[in-house]
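Undergrad: generate coordinates for the sequence data below:
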Amino acid sequence: SEVLFANSDACTCIMVPAELGEGGNVFMGQTWDWLAKARSNSVILKVEQEGRPEILMVCEAGLVGGKGLNSEGLGVCLNAASVGKGKIGMPLHLMMRNILNSSLPTEALKAVSAVPRAGSGVFNIASRSNYEMQVEFSPDAFDVIMSKGEALVHTNHYLSALIAPKDVAKSFISSTYTRLNGVQRQLSKMKGPIGMKGLFRLLSDHELYPESVCYHEDPRQSGERYCTVYAMVMDVTSGILWISAGYPCEGKISEYRL
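TA: The predicted model follows:
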């Protein structure tokens, strides 16, 4: 991923704090846009480990870290981002596993801030203690944007003034701006608490198709085609994960619980 994220496609992440979540719960979700053939090797793992939290995560088969949640009430999602360089350090999948091995949001943050990082990206970290953080990182820097009670949205460009000047992915993933703005506008119009159904509705949006939040294969592309491999939503408070079998707009949703 440290190599491929310099040329990857577009994911959209949303975090909903307890103030806005159904039942006062914390929710988060994302689309995972990647090579279409990745659907055949995506797996859901339930990890039981002595002395550490139980984990429910989604990843490509063979990886030790992925997007998911744990029994301590922590969840993590991922956005691709790039500053166009890397160095010897910890790959992002190992950082994700260490986030899910954590018991507190502060420990999860240290899993990113306190290690030499090989590449770039954005971890969206939420907790049932109602701390929501967008942790943007590169090999040389990191920054944290936290919710003050509002929903947070992240796509594929850096929001932090610390790292944004070195962003290279924004120049060729132009939909990063329209997806961010579109989801933020829709969130502002939503009435009542937001839960699983509301998040899947946002992640199924087709505005500016095919370069929409729910990203279908573009017949204009040559070679390997990208698309929304799946969308996932998590109730971090209750330890529930929902995932679509393919495009979220098709409504084929499965539920998994810790």
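Undergrad: switch to C-alpha atoms for all contacts and neighbour counts from now on
TA: Will do.
Undergrad: contacting residues for the nearest residue to residue 155 once chain neighbours are set aside?
TA: Computed as CA to CA, 6 or more residues apart in numbering, the closest residue to residue 155 that is not its neighbour in sequence is residue 12, at 4.7 Å. By CA atoms under 8 Å, 6 or more residues apart in numbering, residue 12 lies in contact with 30, 31, 32, 79, 153, 154, 155, 156, 179, 180, 203, 213.
Undergrad: distance to residue 73 added to those residues, as JSON lines?
TA: Formatted as JSON lines, the contacts of residue 12 follow (distance: CA to CA, whole Å):
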{"residue": "30", "distance to residue 73": "18"}
{"residue": "31", "distance to residue 73": "21"}
{"residue": "32", "distance to residue 73": "22"}
{"residue": "79", "distance to residue 73": "21"}
{"residue": "153", "distance to residue 73": "20"}
{"residue": "154", "distance to residue 73": "21"}
{"residue": "155", "distance to residue 73": "24"}
{"residue": "156", "distance to residue 73": "26"}
{"residue": "179", "distance to residue 73": "28"}
{"residue": "180", "distance to residue 73": "26"}
{"residue": "203", "distance to residue 73": "23"}
{"residue": "213", "distance to residue 73": "27"}
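Undergrad: narrow those residues to those in helices?
TA: 179, 180, 203 (DSSP state H).
Undergrad: for residue 62, state which of those residues is nearest.
TA: residue 203 (26.7 Å; CA to CA).
Undergrad: that closest one touches residue 30, doesn't it?
TA: Yes - at 6.9 Å, residue 203 and residue 30 qualify as touching, with contact defined as CA atoms under 8 Å.
Undergrad: between these two, which contacts overlap?
TA: The contact lists of residue 203 and residue 30 share 12, 231, where a contact means CA under 8 Å, 6+ apart.
Undergrad: where do the helices sit along the protein?
TA: Under the criterion DSSP H, the chain contains helices at 92-100, 105-113, 175-189, 196-203.
Undergrad: okay, the ones you listed in TSV with mean neighbour count next?
TA: TSV is the format used below for the helices of the chain (neighbours: other CA atoms under 10 Å):
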stretch	mean neighbour count
helix 92-100	23
helix 105-113	18
helix 175-189	17
helix 196-203	20
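Undergrad: to compare with the earlier structure, here is another sequence to fold:
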Amino acid sequence: MAVDPFPFVSVSGTPFERGRQYGATVPSRIRRSIELYGDQLAKLGYDEADKSRLINEFAREIEAFGPHYLEEMRGIAAGAGVAFEDIVMINARTEVVAKARLEKNMPEDAELEDGCTGAVILPERSASGTLIHGQNWDWKAECAETAIVLRVVREDGPDILTFVEAGGLARCGMNAAGVCITANYLESERDFLQAGVPLAIIRRKVLEQGHFAFAVRAVATTPKACSNNMMISTVGGFAIDFECAPDEAFPLYPDNGLIVHANHWVSPVALGKLKDTGLTSVPESVYRDWRVRKLLDEAGEKLSAGDLKNAFFDDFLSPHAVCRPPRPSMSGNLSATVAMVIMDPAAGTMEVAPLPALNRNFTRYGMTGDPAPVALAAE
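TA: So this is what the prediction gives:
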């Protein structure tokens, strides 16, 4: 399994020009992303016509939300020499694959395991006095061969640094205004009862904002097709977690200077109004967030980025752990913690380790300059 650092792509110009630069830089990784999700649809029995119908439903939602996102996707397709429709599929892959399963009446235990454990350390708990925001991303182990770190130099807003699957516009990340976002899979019985903007595009919208208030608005008020947890923070010293149903967002505030979240609903208000249907796929979620918070609290009152890394490396009850080694998932796919991402918005840097259960080497990516290896994985 590959443990090389994730490729770094830096782009600038108009949306189409940025996309074309992006696609031309990592065409093989983009094609691998297309293969992963295209094969999934093919295995579900989707022919080209059905695939186009499904993808174009979400393309229309994206266009209504912001036509420039489709322009950037057209540029990516042109640069990589692939179909535009396939780039839309990558950017709406959560919705496309899940809706395809629903249309084919797939049972709940066939769902793919899209995990993730995220955390924010507020300045009052930080040894450096600055906010730290991070995440373990659990998904297909093959995505260690498709993910990249993308820097978008913009003329119409703050520059963006995002860890993302190749071909995508954003996943987790930060911007030059000090806004950060990570996200975690959630499910409820409200999913796919309405149209909505793909989650990846909402995350990109957050990273385009020059002020944290508008990042909050993008998360809390944008209609979604399915549930998701989005944790956002600001270099100014605040963070909030939104457990999002398609039509409603439930805020969770910091507790003792920390926010920690995995893949189950926590808000008492949310649990009084909807049903958590995701534990079939990620039953270990109930102790992953507990473990991260426990380890952080045991590390002391003042915490470093190294303390957050150590908590995310936790192997309690492995392989169903905070840090997941590659293993067959319930649906038979190879699942793993694909990456650990640690963001320091005050420094404008993001440290990323691929497959952290197998590898503790981080690379530091920045809003400026070139990537560099980090001397030590943990402090």
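Undergrad: list the TM-score for the superposed pair.
TA: With the length set by TM-score structural alignment, normalised by the length of structure 1, the two chains reach a TM-score of 0.94; 258 aligned residues with a CA RMSD of 1.8 Å.
Undergrad: let's have the helices of structure 1 in a markdown table, adding distance to residue 128 of structure 1.
TA: Formatted as a markdown table, the helices of structure 1 follow (distance: least, CA to CA, whole Å):
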| stretch | distance to residue 128 of structure 1 |
| --- | --- |
| helix 92-100 | 13 |
| helix 105-113 | 10 |
| helix 175-189 | 21 |
| helix 196-203 | 16 |
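Undergrad: related to what we said a few turns ago, name the nearest of the ones in helices among the contacts of residue 12 of structure 1 relative to residue 244 of structure 1.
TA: Closest to residue 244 of structure 1 out of those is residue 203 (10.6 Å), distances taken as CA to CA.
Undergrad: corresponding residue for that closest one in structure 2?
TA: Using TM-score structural alignment, the partner of residue 203 of structure 1 in structure 2 is residue 312.
Undergrad: tell me the contacts of its match?
TA: Residue 312 of structure 2 makes contacts with 117, 135, 136, 292, 322, 323, 340, as judged by CA under 8 Å, 6+ apart.
Undergrad: and in structure 1, which of those remain?
TA: Among the contacts of residue 312 of structure 2, the ones whose aligned partners also touch in structure 1 (both residues aligned by TM-score structural alignment, their matches' CA atoms under 8 Å) are 117, 135, 136, 322, 323, 340.
Undergrad: who wins for most neighbours among those?
TA: residue 322 (32 neighbours; other CA atoms under 10 Å).
Undergrad: show me what that one lines up with in structure 1.
TA: Residue 322 of structure 2 maps onto residue 213 in structure 1, by TM-score structural alignment.
Undergrad: if I look at that match, how far off is residue 228 of structure 1?
TA: From residue 213 of structure 1 across to residue 228 of structure 1, the span is 8 Å (CA to CA, to the nearest Å).
Undergrad: what residues do those two have in common as contacts?
TA: residue 31.
Undergrad: so who does residue 116 of structure 2 touch?
TA: Each residue near residue 116 of structure 2 by CA under 8 Å, 6+ apart is listed here: 135, 136, 137, 138, 183, 184, 185, 262, 263, 337.
Undergrad: tell me the counterpart of it in structure 1.
TA: In structure 1, residue 116 of structure 2 lines up with residue 11, judged by TM-score structural alignment.
Undergrad: and for residue 351 of structure 2?
TA: Residue 351 of structure 2 maps onto residue 242 in structure 1, by TM-score structural alignment.
Undergrad: wait, what's in contact with its match?
TA: Each residue near residue 242 of structure 1 by CA under 8 Å, 6+ apart is listed here: 232, 233, 234, 253, 254, 255, 256.
Undergrad: doesn't residue 160 make contact with residue 209 of structure 2?
TA: No - Residue 209 of structure 2 lies out of contact with residue 160 (CA under 8 Å); the separation is 9.8 Å.
Undergrad: neighbour count for those two, which is higher?
TA: Between residue 209 of structure 2 and residue 160, counted using other CA under 10 Å, residue 160 has the larger neighbour count: 26 against 22.
Undergrad: without its sequence neighbours, what residue ends up closest to the aligned residue in structure 1 for residue 201 of structure 2?
TA: Residue 201 of structure 2 maps onto residue 94 in structure 1 when the alignment is built from TM-score structural alignment. Of all residues not flanking residue 94 of structure 1 in the chain, residue 65 sits nearest, at 5.7 Å (CA to CA, 6+ apart).
Undergrad: and the residue mapped onto the one you found from structure 2, how close does it get to residue 327 of structure 2?
TA: Under the alignment by TM-score structural alignment, residue 65 of structure 1 pairs with residue 170 in structure 2. The gap separating residue 170 of structure 2 from residue 327 of structure 2 is 26 Å, by CA to CA.
Undergrad: ok, residue 210 of structure 2 next?
TA: 40 Å.
Undergrad: just residue 318 of structure 2 next, same as before
TA: From residue 318 of structure 2 to residue 327 of structure 2 the distance is 10 Å (CA to CA).
Undergrad: these two - which one has more neighbours?
TA: Neighbour totals were compared for residue 318 of structure 2 and residue 327, and residue 327 leads with 16 against 12 (other CA under 10 Å).
Undergrad: show the contacting residues for the residue nearest the centre of structure 2.
TA: Centre of structure 2 computed as the mean C-alpha position; nearest residue by CA atoms, centre = their mean is residue 171, 3.8 Å away. By CA under 8 Å, 6+ apart, the contact set of residue 171 of structure 2 is 162, 163, 164, 165, 182, 183, 200, 203, 204.
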